[in-house]
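Student: Sequence and predicted structure, then a few things I'm wondering about:
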Amino acid sequence: MKEYLINTPVASIIFAFTIVTSLYTFSNQHLFGRFMLHPYSVSRGQRVYTLLTSGLIHRDWGHLLFNMLTFYFFGFALESILAGLSTWGHVQFALLYVLGLVLSDVRTVFKERSNPHYYSLGASGAISAVLFSFILFQPTTMLGIFFIIPMPAWLFAILYLGYCVWASKNARDSINHDAHFYGAVFGLLFTVLLYPGIIQHFIDQFM
């Protein structure tokens, strides 16, 4: 625990705080409702804080477990990478996560601005940003999709983005696929902005 706090303090705080907040709101429906993103209100200048708080709660145990496992495997690794590249690495990681969380929901707020019945929650947008930033640094890393199917990270990224686009238009579930897509795109763009040489690094991994 001490090693995590020293080497990856931002990821450690996000990880612990998200779990605690999610577990607490499982049994506190009032706070759960107040924390959920409500595009109808946000587009009218109300409950703007939910752009942040919606990323601190999750729908159920399965939702929380999946997101936190993904964050555990890639968030801590990414913060270590960034900290090794810059003295501002920890700050860069924090900005990536927070901005990824907020900006990934902008499309949703615009799309659902006239729907008072639409709500959204979860840290998936921010975690997608973290995952895709990591993929730029380590594109040939083998990922275990659903912890079973082996696949190189670069191929997963292509399939993931394609699925998000398809699901946003066709899926009839309660998942905010737009947040996944725009979070991933933000993660790529933000990383390239910080480290323009990452593009050549990405290409070199295949040479």
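Tutor: That came through, no problem.
Student: alpha carbons only for contacts and neighbour counts from here, please
Tutor: Will do.
Student: quick one: contacts of the longest helix along the chain?
Tutor: The longest helix of the chain (DSSP state H) is helix 61-85. Residues outside helix 61-85 that contact it (CA atoms under 8 Å, 6 or more residues apart in numbering): 7-8, 10-12, 15, 19, 22, 58, 88-90, 92-93, 122-124, 127, 130-131, 133-134.
Student: Mark which of those are buried, thanks.
Tutor: Among the contacts of helix 61-85, those classed as buried by 16 or more other CA atoms under 10 Å are 8, 10-12, 15, 19, 22, 58, 89-90, 92-93, 122-124, 127, 130-131, 133-134.
Student: so where do the helices sit in this protein?
Tutor: For the chain, the helices defined by DSSP H cover 2-7, 9-26, 29-35, 39-42, 50-53, 61-85, 89-103, 106-111, 124-137, 153-170, 177-194, 198-204.
Student: could you dump those to CSV with distance to residue 147?
Tutor: Formatted as CSV, the helices of the chain follow (distance: least, CA to CA, whole Å):
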stretch, distance to residue 147
helix 2-7, 23
helix 9-26, 20
helix 29-35, 30
helix 39-42, 33
helix 50-53, 29
helix 61-85, 10
helix 89-103, 24
helix 106-111, 29
helix 124-137, 15
helix 153-170, 13
helix 177-194, 19
helix 198-204, 24
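Student: dropping in the other structure now:
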Amino acid sequence: MGNLNSITIMLIAANAIFSYKGFNNYAFFEKFKFDIGAIQRGQKYRMVSSGFLHTNPAHLFMNMFGLFLFADQVIAGVGEIGFLIVYFGSLLAGSLLSLYFNKNDYNYTAVGASGAVTGVLYSAIVLGPELKYYFIFLPSRIGSFDLGIKGYLLGIGYMLYTIYAMKKKTDNVGHDAHFGGAIGGYVFTLLLASSLLTVNLTVTLLLALPIVILFVMKKAGKL
């Protein structure tokens, strides 16, 4: 993890340039952010442009750091063009799910690359579900006990937490965009690497379980 491919560099640069323009230009920020009312009036470009805006440098850094950590794994699995398909497909999927869940709230707005980055993370998990992930500020093991979490458990756990957060709505985080991004990462990765369905069928299907749960809950009126 963590190699800077030229494609990754270009995406980070695009996010940084676009975001810093938005930091210093309120009209620019307002024109390109995700805005339900504006999108309903036909400004569909906001569903992509908002993914390159951030609220502040810390928000930008966190998303770009996540991209830096997982991009190379996805590039290794599906190639550079495939990675771009995953990135932009996840970005759009995040926006679409946000639109779906908030279509009647004309005051709903959002910015950030987190949908795309979550899609890249979920793509990396789909490509390597048995790989272990470690928390940066914690030791990798305590004595003989390994603190790593297998990717598919991390992915499923995160998605279930996201459903919980979407239901509670107690913070200002765009959890629906994160979830939509993960759906995009899952779907586009399988389209690009369909052999995963035979190599890791059980785990690959398990990773779809939170997606099924979300839409069952939505249909039952519990979201």
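Tutor: Yes, it's here. Predicted model only: the values in this text are computed from it and were never measured.
Student: coming back round to it: please identify the most buried of the helices of the first structure.
Tutor: Most buried of the helices of the first structure, by mean neighbour count (mean count of other CA atoms under 10 Å): helix 124-137, with a mean of 26.
Student: Could you check which residue of the second structure pairs with residue 161 of the first structure?
Tutor: Taking TM-score structural alignment, the alignment pairs residue 161 of the first structure with residue 159 from the second structure.
Student: What sits closest to that match if chain neighbours are left out?
Tutor: Sequence neighbours aside, residue 210 is the residue nearest to residue 159 of the second structure in space, at 6.0 Å (criterion: CA to CA, 6 or more residues apart in numbering).
Student: ok, that neighbour - contacts?
Tutor: Applying CA under 8 Å, 6+ apart, we find residue 210 of the second structure in contact with 156, 159-160.
Student: Verify the contact between residue 125 of the first structure and residue 108 for me.
Tutor: No - the criterion here is CA atoms under 8 Å, and residue 125 of the first structure misses it with residue 108 at 11.1 Å.
Student: Overlap in contacts, the two.
Tutor: What both residue 125 of the first structure and residue 108 touch, as defined by CA under 8 Å, 6+ apart, is the set residue 179.
Student: What's the match for residue 49 of the first structure in the second structure?
Tutor: The pairwise alignment with the second structure assigns residue 49 of the first structure to residue 45, based on TM-score structural alignment.
Student: I'd like to know how far its match sits from residue 98 of the second structure.
Tutor: Per CA to CA, to the nearest Å, residue 45 of the second structure is found 15 Å from residue 98 of the second structure.
Student: ok, now residue 32 of the second structure?
Tutor: Relative to residue 98 of the second structure, residue 32 of the second structure is positioned 16 Å away (CA to CA).
Student: In the first structure, what residue corresponds to residue 132 of the second structure?
Tutor: So, by TM-score structural alignment, residue 132 of the second structure is matched to residue 142.
Student: How many neighbouring residues does the residue lying closest to its match once chain neighbours are set aside have?
Tutor: For residue 142 of the first structure, ignoring the flanking residues on the chain, the nearest one in space by CA to CA, 6+ apart is residue 152 at 4.4 Å. Look at residue 152 of the first structure: counted by other CA atoms under 10 Å, it has 16 neighbours.
Student: Spit out the contact partners of residue 152 of the first structure.
Tutor: Contact analysis of residue 152 of the first structure by CA under 8 Å, 6+ apart lists 139-143.
Student: Quick one: map it onto the second structure.
Tutor: Using TM-score structural alignment as the criterion, the counterpart of residue 152 of the first structure in the second structure is residue 150.
Student: Many thanks, I have nothing further to ask.
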